[in-house]
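>>> Next input, structure requested:
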Amino acid sequence: MLPDLLVASKSDEASRSMLDYILEKEAFTQSESDKIMEHGNFILAVFDERHLYLDNIEKFLSDNRVEAKGVIFLSRHSSKADIKSITVHPTGNFSGALLGGKPGTLTLSYPVAMSASLRYLKENFSGDNFEITFEATHHGPLLNMMNYYIEIGTTEKQWEDREALEVVRGAIFDREDRKYETFVGIGGGHYMPKITEYFLKNNINLGHMIPKYALDSITEDMILQAVEKTPGCKGFIMDKKGTKAQARDLLKKISDERELEIVTI
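Here you go, the predicted model:
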């Protein structure tokens, strides 16, 4: 089985903190390449630049003669409201590309691993007043490998919280990947509240997630991208109140043509 690649960024304070904690707790050793460390079914690479712009991950792996199944980015989470949180999310842009990636382009989501990480976080963290949730698909980098972000937010106090760091470590190394039916989530706010709640109560995996704010200009092509870049996608989990009528019509058209399921919540 191919390993997962963990990516840390020296330009991201939370990423550095997560990296230091993981290296303290997990027995990584140098691989044949001086740019990659390895441990069990994981490899690890550290970059100077922010993850958002690491469009060269595949070339980096090829240059170092290693392969990986998927990529997990260790990152800080930003919130205007300064909410304490631990989140996971897929990558890509539904319209513009203000934070890396390419406009109107999604990357391959990693439903089995990302969903397993969120389950672990929810089941094992008892930290004070942290919100644990999915986020909608957003930002770069642009790559052709399955990937997701795991983030701690939003200040240095949270980035250095040992309990938060431990549960993130566990959500990566001790997660239990389950081959449940996989869906694209659509509708609701950026943190996909109803979809996160439904996910936690049901045996499913989630890939790309399309929030309400992206639906003003959503196209059939973008919805199809979300389906095609969610491996094993069976259909949609739709927050009906959080999904505009135009998008509901597109969903029905696509589902009828592709024989996909729509689960309305």
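
>>> alpha carbons only for contacts and neighbour counts from here, please
Will do.

>>> In contact with the residue of the chain most remote from its centre: list those residues for me.
For the chain, the largest distance from the centre (Cα atoms, centre = their mean) belongs to E32, which lies 28.8 Å off. Not one residue lies near E32 by Cα atoms under 8 Å, 6 or more residues apart in numbering.

>>> so is it in a helix, a strand, or just coil?
Secondary structure state of E32, per DSSP: H, G, I helix; E, B strand; the rest coil, is coil.

>>> tell me which element L142 falls in.
Counting by DSSP states H and E, there is no helix or strand that carries L142.

>>> Next up, the contacts around it.
53-55, 92, 100-102, 106-107.

>>> Kindly recompute the last result at 10 Å.
L142 makes contact with 52-57, 91-93, 100-102, 105-108 under the criterion Cα atoms under 10 Å, 6 or more residues apart in numbering.

>>> ok, now G101?
52-55, 91-93, 107, 138-143.

>>> Is there a quick PyMOL command that grabs whichever of those are buried?
Per 16 or more other Cα atoms under 10 Å, the buried members of the contacts of G101 correspond to this PyMOL selection:
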select buried, resi 52+54+55+91+92+93+107+138+139+140+141+142+143
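
>>> So which of the contacts of G101 sit within helices?
Using DSSP state H, no member of the contacts of G101 sits in helices.

>>> And the contacts of G101, which is closest to P231?
Within those, proximity to P231 (Cα to Cα) peaks at T107, which comes in at 11.0 Å.

>>> After whichever strand or helix holds A171, which helix or strand is next?
Element membership of A171 [criterion: DSSP H and E] is helix 162-173. Next along the chain after helix 162-173, taking DSSP H and E as the criterion, comes strand 181-186.

>>> To compare against the first, here's the next sequence to fold:
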Amino acid sequence: MGASTVILIAVNQADIASLNQGESLRNLLKWDFHPNVEGHPAFSHLHLRMWYLPDGLLFEDYLDRRWTEATGELVGEVIFPSRHAATSGRASLTLHPIGVPHLPQGEQGPYGGFGGQSPPPNPRLASWWKLLLERAPMHTEVEGFDLSLEVTHHGPFLNAPALFIEVGSTEATWGHEGAANLLAELIRDGLLSPNINTWSDVKKKGDQVVLVTLGGGHYAPRANALAALDNVWLGHMLASYALPFIHVEGGEPKGTWKQAINDAITSTRKAFPEGEIVVSMDKKAFKGWQRQAVREHLEVLRVPLLTTRQIKSRLEGTDE
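Below you'll find the model as predicted:
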């Protein structure tokens, strides 16, 4: 990473889960005061920058460009500590990329983002997921918390690779300090530890797979399992609701499903230069005509559609 390129950590001052993660991270490292940016507090540690925003994150578009315009520093990636809301009410710790690839092109989503224009997924997603699975059992204070990836959803829009790291899923746990401390340690080690590979460390190796998943529910069980494997890197994950099909008798299905797939793959390629993109599809989530349409479109894109068994064989160097 060049001297003028920084990693931006965007903290939401109106969100206790975001604030707690930011405060814990500031306690873990020695931060210097940075001149206010757009009138809002900021801090620096080595190539890390923490920026406190006043009210929400989902509509804070172009944060990377805005930081560069204000400071002259290029932003290589953005991390969003946040809360996670869910009707289940279950305590949870989650990670996910952002975007609304299925909405009409350029249309702003109800929770931010622009249709068909997903930011690149942060290449750290899979390594942080593995780290979360490893660390959480060592922290008794988060015993009982669900651990999960979430599919690609909501805003904001930016050009730098991004991820959200969240404490869920109601007011009862948003302020959980033990959860915030664990995620702050994960951010610290995930960004600074020399023992955790980045994509630039391994992209020349031939045994790495970059995964895009299609179909299934919001909590990405397929991605949860596959991204836990060594040498699997994670791109965008599209739930069934992000692949809208309209059946056309005797013709190609309409809807924005094709746009969503194109956006997910194009955006993932930006995040993983020289990476081998493969797709895993939840077959049970699709009707037969939908599966066939996806297969044919991926053939046009020349992106392999692999089963879990085929992915594992490829990782082992024993392609079927």
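
>>> Let me know the closest of the contacts of L142 of structure 1 to T243 of structure 1.
Checking the contacts of L142 of structure 1 one by one against T243 of structure 1 (Cα to Cα), the nearest turns out to be N93, at 18.3 Å.

>>> Name all residues that make contact with the spatially closest residue to M281 of structure 2 that is not a sequence neighbour.
Closest residue to M281 of structure 2 apart from its sequence neighbours, by Cα to Cα, 6 or more residues apart in numbering: L214 at 4.7 Å. Contacts for L214 of structure 2 (Cα under 10 Å, 6+ apart) come out as 151, 220, 222-223, 236-240, 242-243, 260-261, 264, 279-283, 285-286, 294.

>>> Now, of the residues you listed, which are buried?
151, 220, 222-223, 236-240, 242-243, 260-261, 264, 279-282, 286, 294.

>>> Among those residues, which are located in helices?
Reading helices off the buried ones among the contacts of L214 of structure 2 with DSSP H, I get 222-223, 260-261, 264, 294.

>>> Relative to F272 of structure 2, which of the residues you listed is nearest.
Of those, the one sitting nearest to F272 of structure 2 (Cα to Cα) turns out to be A264, at 12.3 Å.

>>> which residues does the counterpart of R26 of structure 2 in structure 1 contact?
Under the alignment (TM-score structural alignment), R26 of structure 2 pairs with L23 of structure 1. By Cα under 10 Å, 6+ apart, L23 of structure 1 lies in contact with 29, 37, 44.

>>> can you redo the residues you listed as JSON lines with distance to E176 of structure 1?
Below are the contacts of L23 of structure 1 laid out as JSON lines (distance: Cα to Cα, whole Å):
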{"residue": "T29", "distance to E176 of structure 1": "24"}
{"residue": "M37", "distance to E176 of structure 1": "23"}
{"residue": "L44", "distance to E176 of structure 1": "20"}
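
>>> Same check for the residues you listed, but in structure 2.
Shared with structure 2 under both residues aligned by TM-score structural alignment, their matches' Cα atoms under 10 Å, the contacts from the contacts of L23 of structure 1 are 29, 37, 44.

>>> Just give me the neighbour total for the first one.
So the one you mean is T29 of structure 1. By other Cα atoms under 10 Å, the residues close to T29 of structure 1 number 13.

>>> what about the helices in structure 2?
16-28, 63-71, 125-135, 171-174, 177-192, 199-202, 221-226, 257-271, 288-301, 308-315.

>>> Against G127 of structure 1, how distant is M37 of structure 1?
30 Å (Cα to Cα, to the nearest Å).

>>> coming back round to it: what range does the helix holding A171 of structure 1 cover in structure 2?
Under TM-score structural alignment, the match for helix 162-173 of structure 1 is residues 177-188.

>>> where does the matching stretch sit relative to the chain's centre, distance-wise?
17 Å (Cα atoms, centre = their mean, to the nearest Å).

>>> quick one: that stretch to structure 1 mean distance?
Relative to the matching residues in structure 1, stretch 177-188 of structure 2 has an average distance of 1.9 Å after the fit, by mean Cα distance after the TM-score superposition for structure 1.
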